[in-house]
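1. When you get a sec, could you give me coordinates for this:
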Amino acid sequence: MKDKLSTFTEFSNNLFPHEIDYLLSVQQFQKPENLHILKIIHHNTHYPARPLPFDTSIDKRTYSYMKAWIHENLQKIDVDMFYAWLISVEKSIMNDDIETGQEKELLNAMDNMHPTAYYFMKFYRVIQHYRDYLIVR
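-> Below is the predicted model:
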């Protein structure tokens, strides 16, 4: 018989301790079940030899929500995904093929970008290309 939370357990086993530490620092859960689940994941990633079981009395939709929330928040800080997006936008600008959606994303990224960001210099160069693109346009 398949374990009730096997998919979620497998997902949580693939997380790294520093990722869970980050998620604990940014979480603002209203429901105590969500925080409880996150703390169990925290314990299991830090002490893999002594894992705690997940509470099966919690609704499976809560686990599904937590999985999506974890994935979404880790994607927000994934520098590799940001770099891939940045390269695709730069390619679109250089080929004079940038779409409206990409322009909106780029402008939103400009508002949220900080000089301490990992790929700030690359982002700055892409913005310079975008400026040149707008001048020609």
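2. contacts and neighbour counts: CA atoms only from here.
-> Noted.
3. Just the element for Tyr22, please.
-> helix 17-26 (DSSP states H and E).
4. Figure out how far that helix is from the centre of its chain.
-> Mean-position distance between helix 17-26 and its chain equals 12 Å (C-alpha atoms, centre = their mean, to the nearest Å).
5. structure for this one too, so we can compare:
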Amino acid sequence: MSFRLYPDVPDDFEARIRILAPEEGGRRSPARNGIRWDFAYAADAGAPELFMIWPDFRHAEGDSWATELPLPVGEPLLAGLTVVNEVLRAGLHRERIRPGVRFHCHEGPRVVAVGEVTRVTGLLLDRPLLR
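-> Alright, predicted model coming up:
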């Protein structure tokens, strides 16, 4: 049986995310699975709009990373991502999220990780509201 961080929440898309090292402006303390960074489209220059799109980091075989283990810095990690805001999910994000779209993960104004969408999964499907 596989472990999923959010077993009742389907992914909207998958991506590769690289957590930045402190010398790149990233976090000084380790990130762990379950972190709820803000998401910004890399194409939005200047002060980007931030969105609640949360990652579930996964091993290659599909199991989620354990929440007590630090995530590796500087290497691409697989993740399933979920758009939290249903209104933005059905409109803006369905229009913008495609394979190849690059994004940043923020903690406040600081970019702490960079990513690229690899596959759209459940984004185009209707789903019950998240609780």
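6. After superposition, what is the TM-score?
-> The TM-score (TM-score structural alignment, normalised by the length of the second structure) is 0.26; 65 aligned residues with a C-alpha RMSD of 5.3 Å.
7. List the buried residues for whatever helix or strand comes next after the helix holding Tyr22 of the first structure?
-> Heading C-terminal from helix 17-26 of the first structure, the first helix or strand you meet, by DSSP H and E, is helix 32-46. The neighbour-count check on helix 32-46 of the first structure (16 or more other C-alpha atoms under 10 Å) flags 33-35, 37-46 as buried.
8. cool, and stretch 8-17 of the first structure?
-> Those would be 8-9, 12, 17, for stretch 8-17 of the first structure by 16+ other C-alpha under 10 Å.
9. Where do the helices of the first structure begin and end?
-> Listed in chain order, the helices of the first structure (DSSP state H) span 6-13, 17-26, 32-46, 60-76, 79-94, 100-112, 120-136.
10. Buried deepest among those helices, which one?
-> helix 32-46 (a mean of 18; mean count of other C-alpha atoms under 10 Å).
11. That one packs against which elements?
-> On a contact count with 3 or more C-alpha pairs under 8 Å, 6 or more residues apart in numbering; DSSP states H and E, helix 32-46 of the first structure meets helix 6-13, helix 17-26, helix 60-76.
12. got the angle for the shortest one vs helix 17-26?
-> Comparing the axes of helix 6-13 of the first structure and helix 17-26 via axes from the mean of the first three to the mean of the last three C-alpha atoms, to 10 degrees yields an angle of 100 degrees.
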